[in-house]
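>>> The following block contains a protein sequence and its predicted model.
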Amino acid sequence: MTNLSALILMLFLSSSSLMGQDRSGQNRPGHDSPVRLSETYELANIILALTDYGKTDLWEVSRQSAYYQDVRTYFDQHGSHPLLTKVNYSRQQWESYLSFRTDAYAFAFDSANQVVRRIPFKANQGFNPFEENLNLVEDFVKVTGFRQFYRDHLPYYQGLASAYLTSQRYPEMLRFLETEFGKQPDITAYAIVVSPLVGRMNCHRMVAGVGTDFITLPDFLRTDKAVQGASEEEVASGTHMLFTELDHAFVNPLTDHHRSLVEANFASSQWDSGSGYEKDSLATFNEYMTWAVYDLYVQHYFPAAAAKVSRDWTLQNETRGFYASALFNHELATLYQHRKPGQTLKDIYPAFIRRLGLRQASLSKPIIEACNLADQTISDTTATFVIHFSEAMNQLPSFDLIQVVEEHGKTRQERLVLSAQTHGLAWSDNGKVVRFRLNLAKNALNRLLFNYPWRTSAALSSLKGIDLAPYSAIKTTVKSRI
């Protein structure tokens, strides 16, 4: 930890009013810390966690902590409250879900225990679900005794905020971004809003002139691991959620400054395969860019873990529809490494945009075009797979896959590392064809998954630098005669 980090943490912990209210009515863990704890924001997250969607979606609500179990134990008896049906959103209703959760930050409890708006803020224009359901929200608070639950867990929230600030190296983040992009004159301050229940959908918004990031906590904190027990890889990876929201405050204005150049060289229709941002080339570009800048950040501050952490998040970004993330990130890193002395990201921005324009005409997504055993039923458990790709691939001497076996109503999986020595791995036709041997489970469905995020050590990619789509799969059934 740097001296500046330690200073901020000390100020955070020694604040005489650790959870006092500022003039807007928001609960704040000390004015010297960027971390914000909001009682109404936590209220909204608890409400959403109790809906049928919140209980069943695998990613929306974080369930790893003992705190989540406390929430369920305390509030499940009120599962029939009409508010929970009213705000039972879905993935398709993500704007309503995000707005209900995030807009709650604009509200606070007044002296009469009423929930009132303090800030004229809405996360998504055209959506106002928290305020529209305010009567039901207040009834939920009274019926469940929410405020007592919140007070009882205040030490936990404070400790979590402290651990989060320690882990994020926020001063270094800010210093890196201000060095590379310059200070942002339109932003008077920065804030980070946290809840242990948020599982996905980080977002950056301007709230009353404050650049505010609503973020997901790192996995190691959500599983109640102490910061001191986290590895460099865990800490580096855990900074991703905050960094890629915080840097929107720097990337977006610079992209807008070069709007005409982006529009001339970057067409979302050619870079985006259904992310939800594809209607706006600048929005697609900014999502790519914020994650690519993160790669440069981890290379600077976490060099030993950077390669794996960047690969994991690149594959994750590709699952979102940003299919050319590996290429985009590589192009930025290459240009940045060869920049002139004294140049920053802001300086090379125009050259990078033009560089993407040169790549755009030849973009293509590599796919598994054919496989001799795809969707086949065989009798031998020892099988030789011959895979044909749609284009030439990098001929890796070794790569991994996940073998998923489905038998007797149960599923198990194993990570396998293929090589010439272990599985007869061999490439041909300039990298368009690869073959290897595998032992399959008999009387079972065997699925092979390639470029599996978080478990892949070497991603399969084309000679153009574009990854095979994550979770690309081949299915083969074995029905043994024995």
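On my side now, so go ahead. Numbering: from 1, shown residues only.
>>> For the rest of this, base every contact and every neighbour count on C-alpha atoms.
Noted.
>>> Going along the chain, name the helices of the stretch 101-250 of the chain.
Along the stretch 101-250 of the chain, counting by DSSP state H, counting those that start in this stretch, helices occupy 129-132, 134-144, 146-152, 154-168, 170-181, 219-222, 232-238, 240-246, 248-257.
>>> looking at the ones you listed, which is buried most?
Highest mean neighbour count among the helices of the stretch 101-250 of the chain (mean count of other CA atoms under 10 Å): helix 240-246, with a mean of 24.
>>> Give me the residues contacting it.
The contact list for helix 240-246 (CA atoms under 8 Å, 6 or more residues apart in numbering) reads 168, 173, 202-204, 211-213, 215-218, 290-291, 294.
>>> can you pick the most crowded of those residues?
Counting by other CA atoms under 10 Å, Asp213 has the largest number of neighbours within those, with 29 neighbours.
>>> Contacts only, for that one.
Ala191, Ile192, Val193, Asn202, Cys203, His204, Arg205, Leu242, Glu245, Leu246.
>>> before we go on, here's another structure to hold up against the first:
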Amino acid sequence: MYLDGQRDSFNGVNQVPREFSYDLGLDKEITPFVLVSETDSISMVIRYGQITRFLIVREAKDDTVTCQFTSHKSVKAATFTEAYKKANAGKTIVDIPEVYELMNVVFALTDYGKTDAIYKDSPYYKAMFVRFSPYKNHRAVRVLDSLMNKSGDNYPNLKMDSYAYRFEGDRIRKGDTYDRASWGEYNTLEPYVAHLQSFAKESKFRVFFREQQSYYNQLLAEYRKNIDVATMKQWLEKQFPATRYSAVKVIFTPLVGWNQSANNLSDNGFAEAHAHVNYPFIDADDRKQPSAVTRGRRMKIVFTELNHSYLNPEAEKYQQKVDNGFGDLTKWITPNKPSAGYNNPLQCFEEYMNYGLVTLLYYDLFDRPTFETLCAGVEKSMTTGRGFQQFDKFNQELLRLYQQRKPGQTVADLYPAVLDWAANH
């Protein structure tokens, strides 16, 4: 597609729902818009606050998609001032933000909160639920519940965007740095902040948050000591020398069960990588393992989010090779398994690389017996559990290439070779 004469991408049309809406952040109030396919094109104008509708006939699905595009004035996702840059450059920051925790408390009271997306096997969850369950019919809970019923994809956006907010007394305001922290053109939480603020005031959430500070501090201290995000960042920057981040932020809550996400933001010559993750609680199975194995397992959660900020930009350089190697997705993913969600070649390859990098990190950090245990666990989880059919073979080929790399070669240099292997496999 072309916006104001500038080429952009509009891919994955066969994956979008039959009614598709998108709000574009644009610099001009009136912007020419052209959509081009292999056989046809359509031209129209997009205006701030007005809905532009058009139809796309999908031959592959024998149906028609109704598209609704609107636009608003573009707002930077983040504003990194000189003072902010000076205060944060080179840092790895781990945090449990207050409004972020409030957001997850409200999520925990919805029907979505009844799933494993919320971690319940902790005294903290039980204390939280006793404290806030009397407010489960509050409008904030009902509104979030309705949004989650529409689509579970709303969860990461709303959670991530809550990171842009902070408390000022009883009021919830955007801070000076972030407009949003998720991937879209606007802050998805903004229309519902008043409900969140009302919930916090009525339930005395800020009192609860202060009461739990010693617990939060305990989790943060343990995380900083044992997860070692700084080592991961150092390893990734060595293996992907074209990608650099001025700072890394890890944002978590003891309430998140399994839904992790990542993003990166840039402004004023400063770039941040964000990982939104769950806390890696030690379970009964972990306690049976040698301490090094448990350490490796716990590192995996944040590493598999952080590394997307490095591996994805590199993958995008090889789109044609990715299409050649992963174009036939029936060889790589499995219907009705988690892998089925990675239903385009680039996303599929990136997830294979995501966990392939876990293996390479383990190879560099751990002794051979520990590495073999961890590697076997990753391969079993990816193939049997998640349904990435050929991950074990892919993983071993990537490991072979890494072990046999020439002096000075990095993981980024291995992309063409592993993609050639995929195309011929």
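Right, received. Where do you want to start? This one's a predicted model, so the numbers in the text were calculated from it and none came from an experiment.
>>> closest to Thr411 of structure 1 among the contacts of helix 240-246 of structure 1?
Of all the contacts of helix 240-246 of structure 1, Thr411 of structure 1 sits closest to Pro218, with 28.0 Å by CA to CA.
>>> mind putting the helices of the stretch 101-250 of structure 1 in CSV, distance to Thr284 of structure 1 included?
Putting the helices of the stretch 101-250 of structure 1 into CSV (distance: least, CA to CA, whole Å) gives the following:
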stretch, distance to Thr284 of structure 1
helix 129-132, 27
helix 134-144, 34
helix 146-152, 38
helix 154-168, 26
helix 170-181, 19
helix 219-222, 26
helix 232-238, 22
helix 240-246, 14
helix 248-257, 11
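>>> any chance of the contacts of Asp213 of structure 1 in a markdown table, plus distance to Ile47 of structure 1?
What follows is the contacts of Asp213 of structure 1, written out as a markdown table (distance: CA to CA, whole Å):
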| residue | distance to Ile47 of structure 1 |
| --- | --- |
| Ala191 | 23 |
| Ile192 | 21 |
| Val193 | 17 |
| Asn202 | 18 |
| Cys203 | 19 |
| His204 | 22 |
| Arg205 | 22 |
| Leu242 | 24 |
| Glu245 | 24 |
| Leu246 | 27 |
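>>> Go through those residues one by one and say which ones hold in structure 2.
Of the contacts of Asp213 of structure 1, the ones still in contact in structure 2 (both residues aligned by TM-score structural alignment, their matches' CA atoms under 8 Å) are Ala191, Ile192, Val193, Asn202, Cys203, His204, Arg205, Leu242, Glu245, Leu246.
>>> And the furthest pair within the contacts of helix 240-246 of structure 1?
Farthest pair in the contacts of helix 240-246 of structure 1 (CA to CA) is Gly211 and Pro218. Separation: 20.5 Å.
>>> Tell me, how many residues neighbour the aligned partner of Phe252 of structure 2 in structure 1?
Here Phe252 of structure 2 is matched to Val194 in structure 1, going by TM-score structural alignment. When neighbours are counted by other CA under 10 Å, Val194 of structure 1 registers 22.
>>> coming back round to it: out of the helices of the stretch 101-250 of structure 1, which comes closest to Phe385 of structure 1?
The nearest among the helices of the stretch 101-250 of structure 1, by CA to CA, is helix 232-238 at 34.2 Å.
>>> Glu406 of structure 1 is nearest to which of the helices of the stretch 101-250 of structure 1?
helix 219-222 (28.5 Å).
>>> Check the offset of the closest one from the chain's centre.
For helix 219-222 of structure 1, the separation from the chain centroid amounts to 14 Å (computed by CA atoms, centre = their mean, to the nearest Å).
>>> Show residues contacting it.
Contacts for helix 219-222 of structure 1 (CA under 8 Å, 6+ apart): Ser62, Gln64, Ser65, Leu160, Ala163, Tyr164, Pro196, Ala226, Val227, Ala230, Glu234, Gly238.
>>> Could you measure from the equivalent of Ile301 of structure 2 over in structure 1 over to Tyr89 of structure 1?
Ile301 of structure 2 maps onto Met241 in structure 1, with residues paired by TM-score structural alignment. The gap separating Met241 of structure 1 from Tyr89 of structure 1 is 23 Å, by CA to CA, to the nearest Å.
>>> who are the neighbours in contact with Ser275 of structure 1?
Arg320, Gly321, Phe322.
>>> can I get those in TSV with neighbour count and secondary structure?
Putting these into TSV (neighbours: other CA atoms under 10 Å; DSSP: H, G, I helix; E, B strand; the rest coil) gives the following:
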residue	neighbour count	secondary structure
Arg320	14	coil
Gly321	19	coil
Phe322	25	coil
